[in-house]
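Visitor: sequence first, then the predicted structure:
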Amino acid sequence: MFIVLRRLPDGGAELTPVGRPQPGTAPVVGESVVVDEADLAMAVATREVETSPRWVWDDTRRWYPRLLGLGVRVARCVDLRLCHALLRGSEATVGSELHGAAAGPYDVAQAGVDDVAGLFEVVPESLPDPVGEFLRQRRAIESSPGRGGLELLTTAESTGALVACEMHHRGIPWSATVHDRLLTEALGPRPARGGERPVRMRDDVDEIRAALGAPDLNPDSPADLLKVLQRAGLGVASTSKWELRRHEHPVVEPLLRYKRRQRLLVANGWAWLDAWVRQGRFRPDYVPGGVVTGRWATSGGGALQLPKAVRAAVVADPGWTLVVADASQLEPRILTGLSRDVAMAAAGDGDLYEGIVASGAVATRAEAKVAMLGAMYGATQGESGRLVPRLARRFPKAMEYVEAAARTGEAGGVVSTLLGRSSPRPGEAVAADLPPEMDRGPVGRDARAWGRFTRNFVVQGTAAEWALCWMGATRAALHERFAGRGEGAPHLVFFLHDEIVVHSPADVADEVVAIVEQSAVAAGRLLFGEAPVRFPVTVAVVDDYSQAK
């Protein structure tokens, strides 16, 4: 059963049951019940226990944080906003009223922090007609030739939204004391005044100025720095580290060192610590499906880019530990499953890159890695371009799969992931995960670049689907096994594309490891059935996050 929630103008909520139909029949909409805001959590909790429904709401971020704050966990939901985006853009829903529809109220961004920050504040009214929107979505799925994939994709996407809220609610265990020590070791003591450079960065600036003979140079100004570098005889076109490393000059080492310290200070310095760590927890704001491939983004805190310099601050609570799991060589294995390339599957029985070497395609593991990256990103030059043809000879089905996706993109067409998320057409996309060199206009301007995007889209997007299924399976298994422990149960606290972290009591860490590994296998079977492709994960049980690397 589904239960659709709608926020009413007076702050109460309307609960409308919708029966799950048999294939080819219309859903049965039941009689709505209205509850006061004060009674909503109890109404949800009661129905969760009695009927285990799939809750349907406009935006998980508008509903779930408040329920979590009142101690109510739900197992399943349908996030109408996320599912609307999937179904509206999917080639699998062509012919439905949702496919390609004009932008409307369900095309809004995820609810912001201010909308849900206060537990007892008035919550904004729901997006309009959630029952009608849900029925439109069900019709689009039921009538699609890709029904099975869309069912799994919308379920996984909605589960990801639940996980994102739960990880924000519980937070990543974070030691402000360790973080401050790490910053002090790298930068020097915290400056007394905001905006002032720490002492080691001031020393770097003095060294940079001396090496360039520019006593007033501000190295934070790219234009000024570039001008002074060129005046000093360095033929650089930019101030990037890749450009600087090509030159021998006394300024290169201190300048690169300053840039590293500056990035740390800006991204995860003391201002970040003050803003984001409270009561021993860092609570990032994840944005599920935040980029066009389905990968997550963040709207604050930068959780998807935690640098190694501060990972030691992620410290398990006393008596607890961190179970850190990393999917090994995920995207090449996804390509194996997509293409059903038996030869590549055999190579991936153990370490995939070592298997490619053993096949005779390349000579070293490093070459295998470079060649696979080249294949998935469309390299035609350099070391990658030289090695890709060797892969094509050994693994023709895998290489033809990405080549076909590239040809479709070059022709201005649309490609889709395994479960049915479709790529934008040239000129439609403005998301952050498009290649930086991509021309956003008509495909004819840079057809090869768009082909590189679609080539990677099918692999990266399907990898995102696998990761959602892995995380969802882990979440469900942890709850089934440890729900009786209440707040003392192991729980997910971090997600980074192909990596998850579970905060676990030390006495059950071994069981958690087994659950994480079994969930990876389950995710592979959900997507690829009995295809001969493995998804091994590397798991470490550590006291702090830096020990896992």
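Guide: Everything's here; your move.
Visitor: CA only for contacts and neighbour counts going forward, please
Guide: OK.
Visitor: tell me the secondary structure at residue 360.
Guide: coil (DSSP: H, G, I helix; E, B strand; the rest coil).
Visitor: for residue 367, see how far away it is.
Guide: 11 Å (Cα to Cα, to the nearest Å).
Visitor: one more structure, for comparison:
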Amino acid sequence: MHIVLDLHDGVVTATRIEGDGATGDAAQLDLTALVEFVAEREAAERPRWVWANTRQWYPRLLAAGVRVERCVDLTLCHRILRRSALTAESALARGPESAWDVASSALIEPVPAQSPALFDVEVPATTAGLDPVREFEAQLAAVSSAEQPGRIRLLLAAESAGALIAEEIRFTGLPWRADVHDRVLTQALGPRPAPERHPAKLDELATRIRELLDAPALNPDSQPELLAALRRVGLDVASTRKWELRELQHPVIAPLLEYKNLYRLYTANGWAWLDAWVHEGRFRPDYVVGGVVTGRWATSGGGALQLPKNVRQAVVADPGWKLVVADAAQLEPRVLTGLAHDRAMADAGRGRDLYDSIVAAQVVPSRPHAKVAMLGAMYGATTGDSARLMPRLRRAFPQAIALVDHAAEEGERGDRVMSRLGRTSPPPSAGWRAVQQRASEPGATSSDERRARSQARDWGRFTRNFVVQASAAEWALCWMAETRLRLAALNGRSLSGAPHLVYFLHDEVMIHTPEQFAPQVERVLHDAARAAGELLFGTFPVDFPLTVATVDTYADAK
């Protein structure tokens, strides 16, 4: 049973939708009565709450101490259903753009074709004034008419569960010691500087860099100035990226690399970040569910997905509590194993490190080679060790490599590909298609053809990785959703005083738990990982082992 919530002019309308899709009674409530209504219905019926946007509804409930088990986030689900190949023939997918498309547009189209894996993120638009009952009925119809309704239904449920988790993490916050963070910064950078001034360590390094480059007026934060200064001393550089600088031999390289590392710490997680994001002992990540086109999460502020190792010292459990940190070992290769039903690869990873098994089978000479080869297979590397080792990997795991090869071929033709549960890649841009068309015309030049081949290969690398990364994101969503439900069973459904999720990073989760529950939390994480694998791949024997650590501080987890 579902209950659809709609807010208009300060009045909430709660409409029952029965299991067969029939519309039932509707009750009208003021915002004060909403909390009590949801609490009563949740306890009595455990419905699936349907609302336009979890972020607009759930924080109010959490602040009042009300937690819900399930929901349907219409904006997130709308975006999936409009784009999925499984629902492409539905009225919802074939209809003209509507206000729901605007409301659900947390993503924009990818950046130019040479790097299609990068995506910008926008905060979802307001959903005020939309009709959630009508939209929910349209979504139910789209799912019921899908080629494989079970797949897309699971994806929608997982995505909506992710929305609940993101809001609960933001509500509870990640425990954070501001004094420890300040100590880390002071040790690395020197005392906190006055406004508009750089820390002492950065000033010292900048002075050293200027001396070594004989450039007394150089601003090392300016890439054009730094490039010019490096070239003046005879260094052939195309950029100031760290990986390129490491290849150079000159006395300035060591202080310059140290400057770049410390400048990144200062600007990304320095004192200004601490003032803005840590309050009352908590950092509250601002996650964007499905903020990347593959379904991975993004953040709209705070940089929760890029916490450097030294800053992790500040993530400290409360007294009497522990942090249980778990990450899925070699998640994407194992997801590829399940997608391809490659039994040889499943056997290699069963109960052991997949890369070590590849070495033991004499496919490649070392573990680093195994990792490079596997990443190259999933990301489409065409040069270096990855390309050289690909034939060996193809012979060892033909089904897995054939799957990503096929996805790349689809992309090169301009076709779309799907994740395990039906999330579908975007089509290439009109500009991309124009380049391909131009290369096939009678008057095409060799330059036109080279450009078309290059862009086709780039898009093929994107679709090659999409099928794996998007399916891995689905596994992670199912893992978190299962973990959340199982944690609730340990000590009631309240977030207060009970184990709860406080952090998520692609294939890693963190639970903040009273110390006495830590062993049970570890078992929950392992059980939830197995359940997530079964949800996606049924009885196919692919393992999803975890590395789990119970610690006092995040820095000790790895």
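Guide: Right, received. Where do you want to start? The structure presented is a predicted model; accordingly, all values stated were derived computationally and were not measured.
Visitor: picking up where we left off before, when residue 360 and residue 367 of the first structure are compared, which one has more neighbours?
Guide: Counted by other Cα atoms under 10 Å, residue 360 of the first structure and residue 367 do not tie: residue 367 has more neighbours, with 19 against 12.
Visitor: contacting residues for the more buried one?
Guide: In this structure, residue 367 of the first structure makes contact with residue 387, judged by Cα atoms under 8 Å, 6 or more residues apart in numbering.
Visitor: and it, what element?
Guide: When elements are assigned from DSSP states H and E, residue 367 of the first structure belongs to helix 365-377.
Visitor: next secondary structure after that helix?
Guide: Helix 365-377 of the first structure is succeeded, C-terminally, by helix 382-394 (DSSP H and E).
Visitor: relative to helix 365-377, how tilted is the next helix or strand after that following helix?
Guide: Counting by DSSP H and E, the element after helix 382-394 of the first structure in chain order, helix or strand, is helix 396-410. Helix 396-410 of the first structure and helix 365-377 meet at an angle of 40 degrees, taking axes from the mean of the first three to the mean of the last three Cα atoms, to 10 degrees as the criterion.
Visitor: contacts for helix 396-410 of the first structure?
Guide: 335-336, 338-341, 344, 375-376, 391-392, 414-415, 443, 447-456, 458.
Visitor: give the buried subset of those as a ChimeraX selection command.
Guide: Entered in ChimeraX, the line below selects the buried ones among the contacts of helix 396-410 of the first structure, by 16 or more other Cα atoms under 10 Å:
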select :335,336,338,339,340,341,344,375,376,391,414,415,443,447,448,449,450,451,452,453,454,455,456,458
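Visitor: out of the contacts of helix 396-410 of the first structure, which sit inside helices?
Guide: 335-336, 338-339, 344, 375-376, 391-392, 447-456, 458 (DSSP state H).
Visitor: any idea how many residues pack against the equivalent of residue 73 of the second structure over in the first structure?
Guide: Alignment note: residue 73 of the second structure maps to residue 79 in the first structure; criterion TM-score structural alignment. The number of residues packed near residue 79 of the first structure is 24, by other Cα under 10 Å.
Visitor: residue 62 is in contact with residue 79 of the first structure, correct?
Guide: No. At 10.3 Å, residue 79 of the first structure and residue 62 do not qualify as touching, with contact defined as Cα atoms under 8 Å.
Visitor: what's near enough to touch the match of residue 73 of the second structure?
Guide: Contacts here follow Cα under 8 Å, 6+ apart; on that basis residue 79 of the first structure touches 56, 57, 58, 59, 60, 157, 158, 161.
Visitor: which residue lines up with the last one in the second structure?
Guide: This points to residue 161 of the first structure. Alignment note (TM-score structural alignment): residue 161 of the first structure maps to residue 163 of the second structure.
Visitor: do the fourth one as well
Guide: Taking TM-score structural alignment as the criterion, the aligned counterpart of residue 59 of the first structure in the second structure is residue 53.
Visitor: so for its match, what's the nearest residue that isn't a sequence neighbour?
Guide: Nearest residue to residue 53 of the second structure, sequence neighbours excluded (Cα to Cα, 6 or more residues apart in numbering): residue 73, at 5.4 Å.
Visitor: next one: the one you found from residue 155 of the second structure, what distance?
Guide: Using Cα to Cα, we find residue 73 of the second structure at a distance of 12 Å from residue 155 of the second structure.
Visitor: before we move on, what about residue 256 of the second structure?
Guide: On the measure of Cα to Cα, residue 256 of the second structure and residue 155 of the second structure end up 46 Å apart.
Visitor: which of the two has more neighbours?
Guide: residue 155 (24 against 21).
Visitor: now residue 222 of the second structure: how far from residue 267 of the second structure?
Guide: 14 Å.
Visitor: count of residues packed around residue 487 of the first structure?
Guide: 11.
Visitor: which residue lines up with it in the second structure?
Guide: Residue pairing (TM-score structural alignment): residue 487 of the first structure is matched to residue 496 of the second structure.
Visitor: I'd assumed that match was in a helix, is it?
Guide: No. Assignment of residue 496 of the second structure by three-state DSSP gives coil, placing it outside any helix.
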